[in-house]
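Asker: quick one: sequence plus predicted model below, questions after.
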Amino acid sequence: MNITEQLAITARNNPGKTAYVFNDEETSYTELDRAVTKFASRLQQLGYKKGDHIALAVGNSPYYVIGLYGALRLGAVAVPINPQYTASELEYILKNGDVKGIITMDVLLEKFEAISGQLPGIEHYICCESGANSSFVDSPLHEKLYSFSKLVEEGSLGFEQPVIADGETAIVLYTSGTTGKPKGAMLTHKNIYSNAKDTADYLTIGGDDRVIAALPMFHVFCLTVALNAPLMNGGTVMIMPKFSPQEVFRIAKEQGATIFAGVPTMYNYLLQASGQNGEDLSDIRFCISGGASMPVSLLKQFEAAFDVTVSEGYGLSEASPVTCFNPLDRPRKPGSIGTSIMNVENKVVDEFGEEVPPGEVGELVVRGPNVMKGYYKLEEETAAALKNGWLHTGDMARMDDEGYFYIVDRKKDMILVGGYNVYPREVEEVLYDHPGVAEAAIIGTPHPETGESVLAFVAVSDPQLDEAALLEFCKAHLAGYKVPSSIEFMDELPKNTTGKLLRKKLREQINHS
C-alpha cells in the first residue's frame, strides 16, 4: 500500500467528501483523485517513467498536492524544494538529485532561466499559473515549458498505475543544510505511508478533522502531519498559501478547523496577535508542535490563552519524520517530545551504542518502518547515520521512567566550558522564563581559559531590559559556568523558512565581528 493507492480508496468510499479547502473553495476526494490520475497520465505521455526524478518547487497550493501525488502515482521520485531558495541553491539540488523535470510557479521562472544553461538534464518545466500574468511565450525556456493546468485537463482517466514496491524510493528530501551541503534523504513508499498512518492513528486524526496546513508543504513536517495524515483517514486539509496569524484565526473560526500544526515560532506569533481582536481557537481540538523545541514558558502561555492542548513531538527528515508525540489520552508533559508512536522505537544510547538508564543523557536513536533507506549517492554518510538498523539522530536526549523523551540538545551544539557540558536548550529555557524576552538562542564561542564560553542572543519585548539585568536573572537560575559571558541584542533571531533557528548565522555573525 502507498499514499496514492490510499487516496484512490478514500475517493471510492467517500467520493463527495472534501479533501482540501483552498482560498475558501472546496475540492472533493473524487476531484482530487481524478486530477492526480490525469496528471500522472500526462507525465507518462511526456516520457516520464517509474524512477525518474521530478522536482517540486511550489508553494502551498492544490498544484503541490496534485503534483506530488501525481508524480508518486506514476512511480516517479518526487524531490520537494524550498521555492525561496536562490538560483545557486536550486542548481545544487537539481544537479545532485538528477532531476529530469521541474514543477514550479510562473513567478519563479527567472531563477530557472538564470541557471538553465547548467542544467542540460532538465527536459520540462511544468509551470503553475499564479495569476501574475507571467507569459510563457516570452521565456527563453518556452520550448521546454508546459502549463500544469493544461496537462491536468488533457490527461486520461484510463491511466494504469504501475506496480510499485514498498521499498522503492518515493521522495528524496534534502535536509536543510545547516551544517554544509544538503543531503538527500531517500524515503520509500513504505516510509511515507507508514508514518502518515501511524501519526494519524496515534493522534486520532480522523475523517471529521479539518487540519490547517500553514507550514510549508515542501517540509516533511507539513507533508506528513498536515497533508498525508489527514488524507490517510479521509480528513480535510485547509491549505494556507503562507502563514498569517490573522488568517489562522479566521480559518479556525469560519471553516471549523479542528487541528493546527506549527513550529514554536508560529505559536509565538499567534500568542502575540491574540490580544488584538479577542481571537480564539475554540473549535480546535488540539495543536501539534514540532520542527524545533518549544520553550516551556511559551507552551504554558499558549495553552492558558486559548484553552487548548499542544502536543509537542519530534521528528527528522530521515525518519519521514515523526518518531514521538505527546499522547492525547493521558497528561502531556511540558518540555517533553512525548513517547514513541506506534511501530517506531526510540532509545537513548552512549557512544558505544549501548542503551543508558532512564534519566541519563545520550544520543537518541530510532528504528522503524519510517526510517530512510539512506542518503542519495552518499554511502559513507549513510553508513554513519544507519548503524545496525538504528538511525542515529545526532540529538542528545534523556528518557524518564514512563517512557517520555526529552531533547537536551543537538550533539554538535553542546558547549564545553572548563570541562563542563552546557546544553543551549537549558540556558534558553531560563531566558524564555524572563517576561521581557521574546526570543533567545545560545551558542558557544572560543575562550582562551575555559575552551568555550556561553554567548546569548536575545530579542526582547521589553525595550528597557538591558544586559546587566538579564545576566543577574541568569545567575539566579543557573550554575556559574552556564551563565552567558555576554548577551547580544537583536530585533529578531535568524530563522529558515520553516521557522527553525539558524545557529550557523549567529556563529557567522560572531566570526565576522
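Answerer: That came through, no problem.
Asker: could you use CA atoms for every contact and neighbour count after this?
Answerer: Noted.
Asker: isn't residue 184 up against residue 172?
Answerer: Yes: between residue 184 and residue 172 there is a contact under CA atoms under 8 Å: 5.4 Å.
Asker: any common contacting residues for the two?
Answerer: Listed as contacting both residue 184 and residue 172 by CA atoms under 8 Å, 6 or more residues apart in numbering are 97, 376.
Asker: and the next helix or strand past the longest helix seen in the chain?
Answerer: Using DSSP state H, we find that the single longest helix of the chain is helix 29-45. Next helix or strand after helix 29-45 toward the C-terminus (DSSP states H and E): strand 53-57.
Asker: contacts only, for residue 307.
Answerer: residue 282.
Asker: on that earlier part again, so residue 184 and residue 172 - more neighbours on which side?
Answerer: The neighbour comparison of residue 184 against residue 172 (other CA atoms under 10 Å) goes to residue 172, with 27 against 24.
Asker: okay, now the one to match up with it:
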Amino acid sequence: MNFASLPDRRAESTPDGPALSDGRQSLTNAELLRRVLAAARRLQQLGIGSGDVVALKLTNRIEFVLLLFAAWRLGATITPVNPSMTDSEVERQLHDSGARLLVVEDGATAAAVATLTVDDLDGRVMGPDPAPHVDSSALALLIYTSGTTGVPKGVMLDHSNLDAMAGMLGQALELAPADRCLLILPLFHVNGILISVLTPLLAGASVFVADRFSPETFFDVVEHARPTYFSAVPTIYSMLAALPADLRPDTSSLRYGVCGAAPASAELLTRFEARYGFPLIEGYGLSEGTCASTVNPLAGPRRAATVGLPLPGQQVRIVDERGAELAPGIDGEVIVRGPNVMRGYLGRPEETAKSIVDGWLRTGDVGHLDEEGYLTLVGRSKDMIIRGGENIYPKEIEDVLTSDPSVLEAAVIGVPDDKWGELVVAYVQPRPGASVDPEALTALTARHLSGYKRPTSFVVVDVIPKNAVGKIDKVAVRAMHAAASRS
C-alpha cells in the first residue's frame, strides 16, 4: 500500500463518509479527494514532482493533511517545519533538506526557496488530475530531530515505513471505521502525523483537527467533536488532571487516550483514569522508528510504569555495551527492529551506520524487559532533556551560549518540573576577567532558539565541574543544582 492512493480508495469505498473536520469545515471522502487533487495540480504548476521536497511551516489545519497527500501523489517528500522556529533554524532545515518549496500561513518568505501561502493553495488550476505515484521505496517524510551533537538531522521515512507503522498502530489500537481521532499534537511531529492522521484514515476512521491545545477548552472540544481517542504527552495529561475538581465533562465518547513522547508516572495514569473515566494507554518510540515501538495492550493487562509490549511486527531487545542481549530485569540499551526502522539520516551515512547495526535501531535509551516482554524505561542516554514531550539536546543550547564573548563554557541540564516534566537550566562559566549578564544571554537565546529550548534560568559559577579526562561532568552539575535547590 502507498498513502498516495489512500484518498482515492476512501472516495471509491464510501464517498459520503466523514474524513476530516476542524469545526469550521468538514470534508467527506469524496471532498477530501477533490481537495487533494486541486492541491496536487497547484504543486505541479509550481514545478513540484517526483523526488522534490516540500516544506510545511503550518499550524494544525486541514490544509496540512491535504498537502501531505498532494505531495505524495506527485512522488514528492514532505518535511514539516515547526512554526515557532527562528528564521535561522528554518533556513538550516530548508538548506539541509534541499526543499524546493515552503508553504506558510502568513506570507513570509525564505531565501532561495519558493514560497506558497496556504490561502493560495486552492487557486483554480486547470488540467488533468495527476495519477497517484505509487512506490513503496519513495521518500515520504523528512522529520528533523536533534542528535547528540545538537545538529538537527533529517530522519528519512519512506512509504513502506509509514505503511508498516500505520498498520501496526491500527492493529494495536483496535481502530475501525466508526472511530474518530481528535488531533491535538502538532503535525510537525511524527506522532501527530502517524497516530492522529494516517493511522485512523488508513483504518477507515475520521479525524477532527483541533486548534492549539488549551486545558480550559479541551473538554469543550471533546463534547463537540465526540472523538473515540486522542494522543497526547504527559504534560497535557498533567494539565487536564489539575483542572478544578468541580469540572465534570462528558467523556463518554472516548475509548482511551494514548500517552507517549516522555515517561508518565504511574500515579498520573491512575489518577487521570479515576477522574475522567477512560484509560491512558502508554507507549514508547522515536522518530527513527517511525513513531512507536511498544504500547500497553488494550485487551491485555496494562502495566503502569511500563511502556508496554512490542507492536506487532517489531522486535525489542536489551543489550549491553558490546551488543550482547541481556536477560529480563537487567538494564541495558533498548534496540528495536522491524519494517518501521528509518531508511537513515539524510546525508549522514556515518551517523546512520552508528544508529542502525545489522538492522537493529540503537535507540540510546536505557531500560529492561520483564519476563512477559513489557518494557520499562529507566533513563535516557546522553543528556537529552524532555520538556512537555519536546526533545531538547543540550549541546545546541551550549553552542549558542558559548558564542557570547563573556562565556567560557556552558553546561545545560534538565531539572524536574511538575508541569513540564523537565525545565532547561544553564550553568555558565565566565571568561577570565569577564562578567556574564544573564539578561544578555536571555536575549541571545531568544534570537537563536525556539522558545521551548531556551533556559528558564542561568546560573553563573566560577568553574564548571569536569571529569577525569577534562570533559564537563553533567552528573556533578546536576548534583550541584540539586544541593543548591535543597539549601
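Answerer: On my side now, so go ahead. These numbers come from a predicted model, not from an experiment.
Asker: TM between them?
Answerer: With the length set by TM-score structural alignment, normalised by the length of structure 2, the two chains reach a TM-score of 0.79; 412 aligned residues with a CA RMSD of 2.8 Å.
Asker: before we move on, the earlier item: who touches the longest helix of structure 1?
Answerer: Taking CA under 8 Å, 6+ apart as the rule, helix 29-45 of structure 1 contacts 7-8, 10-12, 14-19, 49, 66-67, 69-71, 73-74, 151-157, 159.
Asker: now that helix: buried residues?
Answerer: By 16 or more other CA atoms under 10 Å, the buried positions in helix 29-45 of structure 1 come out as 29-44.
Asker: do the same with stretch 427-437 of structure 1
Answerer: Of all the residues in stretch 427-437 of structure 1, those buried under the rule 16+ other CA under 10 Å are 427-433, 436-437.
Asker: find the nearest non-adjacent residue to the aligned residue in structure 2 for residue 224 of structure 1, please.
Answerer: If you follow residue 224 of structure 1 across to structure 2 using TM-score structural alignment, you land on residue 194. Nearest residue to residue 194 of structure 2 in three dimensions, chain neighbours excluded: residue 166, at 6.5 Å (CA to CA, 6 or more residues apart in numbering).
Asker: quick one, helices of the stretch 351-487 of structure 2?
Answerer: Listed in chain order, the helices of the stretch 351-487 of structure 2 (DSSP state H, counting those that start in this stretch) span 394-401, 438-448, 474-486.
Asker: most packed of those?
Answerer: helix 394-401 (a mean of 20; mean count of other CA atoms under 10 Å).
Asker: same for it, what does it pack against?
Answerer: Helix 394-401 of structure 2 sits against strand 407-417, helix 438-448, with contacts defined as 3 or more CA pairs under 8 Å, 6 or more residues apart in numbering; DSSP states H and E.
Asker: if we can go back for a sec, restricted to helices, list the contacts of helix 29-45 of structure 1.
Answerer: Those of the contacts of helix 29-45 of structure 1 lying in helices (DSSP H): 7-8, 10-12, 66-67, 69-71, 73-74, 151-154.
Asker: how about CSV for the helices of the stretch 351-487 of structure 2, with distance to residue 244 of structure 2 added?
Answerer: Putting these into CSV (distance: least, CA to CA, whole Å) gives the following:
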stretch, distance to residue 244 of structure 2
helix 394-401, 35
helix 438-448, 34
helix 474-486, 29
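Asker: quick one: closest of the ones you listed to residue 238 of structure 2.
Answerer: Among the helices of the stretch 351-487 of structure 2, the nearest to residue 238 of structure 2 by CA to CA is helix 474-486 (23.1 Å).
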